[in-house]
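Enquirer: Sequence first, predicted coordinates after that:
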Amino acid sequence: MTAAALPLLEARALSFHRQDEPVFGPLQFRLRAGELALVEGDNGSGKTTLMRVLAGLLHVDEGELLWCGKPLDRDACQGEIVFMGHQLGLKGDLTARENLRVAIGLHGCVGGLAPDLTLQAVGLAGFEDEPVRQLSAGQKKRVALARLVLLPARLWLLDEPYANLDRHGIALVNELLGRHLDAGGAALVTSHGAVGFHGGEPQRIRMHA
C-alpha cells in the first residue's frame, strides 16, 4: 500500500478503562485524508475520553493507534494533530491576536495566513486586541476556530465544536471543515446536534462501553 493510500489514523481494538471499569471499546476505525468521522453516543459513553486519548492527553489502555501506518509516536507527529475540546486552551489575559501568535510560535502556520485576517474571516473583526476573558463564549470559540485554521495540523479532533455558537457560527464550522477536508485534512467530530457536514454523510463511530 502506498503512503498516499494509508489511513492518517487507525484504531485497532482501542479500549479505555477508568478504575478497572470500561469507559469505551474495543473500537476499530480508519480515517483517511479528506474524510470526516462523527463520534456518536449517549452522555457518558466516552466520546470526550476518546478525543483525549487520540490527542495524547490520556494513555491507551488496550489496543493500538497507528499514524500513517506506523505506531503513533506523539513526538514524531507533533503539530500534525490538534484538539479543540470544551476547554479551549486560550489564555484569558492575552488578546485574541496574542493567543494566535503564541500558537503559531509553538506549531507554525499555514503559508499565506495571518492572525488578523483569520480573525476577520471568523467574524472577529474589531476584536483582535480584546482580552479573551472579556469575550463571550461564542467569540472565544471563534478564536479557537481561527487557531485551527492557522495551524498546519492534518487531523482535527473537535469535541462539540458547535456548542455556544449561533446558526452563523454553526455554518462557519461546517465551512471550515469543508475547506480542511478539501485540502487533504481529516477530522473527528463529536456533536449532539444534527449538523449538515461537507461532502455528504460522514463515517460514524458509535461509542459503547
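Expert: All right, it came through fine.
Enquirer: contacts and neighbour counts: CA atoms only from here.
Expert: Noted.
Enquirer: center of the chain, which residue is that?
Expert: Leu157 (2.4 Å; Cα atoms, centre = their mean).
Enquirer: Report the contact partners of that residue.
Expert: Contact partners of Leu157, counting by Cα atoms under 8 Å, 6 or more residues apart in numbering, are 51, 54-55, 81-85, 187-189.
Enquirer: what secondary structure does it sit in?
Expert: When classified by DSSP: H, G, I helix; E, B strand; the rest coil, Leu157 comes out as strand.
Enquirer: next, the one to line up against it:
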Amino acid sequence: MEAALFTAQDLACWRAERLVFAEISFTLAPGEALLLTGANGAGKSSLLRVLAGLLPAAEGKLLWNNEDALADRVTHGARLRYLGHQDALKPALSAAENLGFYARLHGGDVPAALEALDLLPLADLPARVLSSGQKRRLALARLALAPCGLWLLDEPTVGLDTASVARLGPLLAAHRARGGMVIAATHLPLPLPDARELRL
C-alpha cells in the first residue's frame, strides 16, 4: 500500500457559532477514494470547503506529503479540483466555450472532455438552454480537462440520470488509475469501487 499523500488531522469547523464537526481525521494515498456520508447539515459540504482551503478550520491540520497543505494556498488550489453545488457556468457561453475558458487556465482537450460526458452533440448550445442534468454533466466535464492530484466533489450526481452516473464511472476510474484521489460527499451510491466511507 502506498504512503498517504493527503492527511487530515483532528479537523474541526464552526459555522454561525455552531460546531459543525470535530476530530475529523483520515489519510488518502494515491488512487484512493473517500465517501463523505451523513444527514443533511452534518457538515459534508463544510468539510469539503475546509479541504479545498476555502473555509478555515477551527482546529486541526491538513498535510500534503507530510507538509502543511495550506502554507501556499495557490499551490494547494492548483493540485485540486472542487465541484460544489453550483455548476459555475456562464449562461451565454456555449458548452464548448465554457470548457474552453477553463481549459485556457488548466489545459486539456475540450472535445474529449465533452465526449467523456456525452456532451459533444450539445457543444454549440448556450449553457442557459441546457437541462439541469446537462449542466451538471458540463460542470463534471471540467474534471476531464487536465489531471490534478485531488478531486473534491459535493453531491456530483445531483440531477443526473442513471446513464449519466454510469458515464461518470470511467472518468473517476481513469483519474484514480493515474494516482488521483477522490473525496466525494454523497447521499447516493457512486461508481467508486473500494472507496472508504467517513460518516459525519
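Expert: Good, I have the coordinates. Since the model is a prediction, treat every value here as computed from it, not as a measurement.
Enquirer: which residue in structure 2 lines up with the residue nearest to the centre of structure 1?
Expert: Aligned counterpart of Leu157 of structure 1 in structure 2: Leu152 (TM-score structural alignment).
Enquirer: Look up how far Gln134 of structure 2 lies from the residue mapped onto Gly126 of structure 1 from structure 2.
Expert: Aligning on TM-score structural alignment places Gly126 of structure 1 opposite Pro121 in structure 2. For Pro121 of structure 2, the distance to Gln134 of structure 2 equals 11 Å [Cα to Cα, to the nearest Å].
Enquirer: Between those two, point out the one with more neighbours.
Expert: Looking at Pro121 of structure 2 and Gln134 with other Cα atoms under 10 Å, you find the greater number of neighbours at Gln134, namely 21 against 10.
Enquirer: Quick one: map the more buried one onto structure 1.
Expert: Under the alignment (TM-score structural alignment), Gln134 of structure 2 pairs with Gln139 in structure 1.
Enquirer: What span of structure 1 is the host helix or strand of Leu11 of structure 2 aligned with?
Expert: According to DSSP states H and E, Leu11 of structure 2 maps onto strand 6-15. Taken onto structure 1 by TM-score structural alignment, strand 6-15 of structure 2 occupies residues 9-18 there.
Enquirer: can you pull out the helices in structure 1?
Expert: 47-54, 96-107, 115-121, 137-150, 167-182 (DSSP state H).
Enquirer: which of those helices sits most buried?
Expert: Among the helices of structure 1, helix 137-150 has the highest mean neighbour count (mean count of other Cα atoms under 10 Å), at a mean of 22.
Enquirer: quick check: angle from it to helix 96-107?
Expert: On the basis of axes from the mean of the first three to the mean of the last three Cα atoms, to 10 degrees, helix 137-150 of structure 1 is oriented at 40 degrees to helix 96-107.
Enquirer: average gap between helix 137-150 of structure 1 and structure 2?
Expert: After superposition onto structure 2, helix 137-150 of structure 1 sits on average 0.9 Å from its aligned residues (mean Cα distance after the TM-score superposition for structure 1).
Enquirer: Could you report the separation of the closest residue to Tyr162 of structure 1 other than its chain neighbours from Leu177 of structure 1?
Expert: Leaving aside its chain neighbours, Tyr162 of structure 1 sits nearest to Ile170 (5.7 Å; criterion: Cα to Cα, 6 or more residues apart in numbering). Applying Cα to Cα, the value for Ile170 of structure 1 to Leu177 of structure 1 is 11 Å.
Enquirer: now swap in Gly85 of structure 1 and tell me
Expert: 16 Å.
Enquirer: swap in Val23 of structure 1?
Expert: 28 Å.
Enquirer: What of Pro152 of structure 1?
Expert: 14 Å.
Enquirer: Check Glu130 of structure 1 too.
Expert: When Glu130 of structure 1 is compared with Leu177 of structure 1 (using Cα to Cα), they lie 26 Å apart.
Enquirer: Over to Ala55 of structure 1?
Expert: For Ala55 of structure 1, the distance to Leu177 of structure 1 - Cα to Cα - is 18 Å.
Enquirer: Check Lys140 of structure 1 too.
Expert: Relative to Leu177 of structure 1, and taking Cα to Cα, Lys140 of structure 1 is found at 18 Å.
Enquirer: what do we get in structure 2 for Phe197 of structure 1?
Expert: The alignment partner of Phe197 of structure 1 in structure 2, by TM-score structural alignment, is Leu192.
Enquirer: pretty sure that match is touching Gly31, no?
Expert: No - when contacts are counted by Cα atoms under 8 Å, Leu192 of structure 2 is not listed as touching Gly31 (10.8 Å).
Enquirer: Count the residues that sit near the counterpart of Ser25 of structure 2 in structure 1.
Expert: Under the alignment by TM-score structural alignment, Ser25 of structure 2 pairs with Gln28 in structure 1. By other Cα under 10 Å, 15 other residues sit near Gln28 of structure 1.
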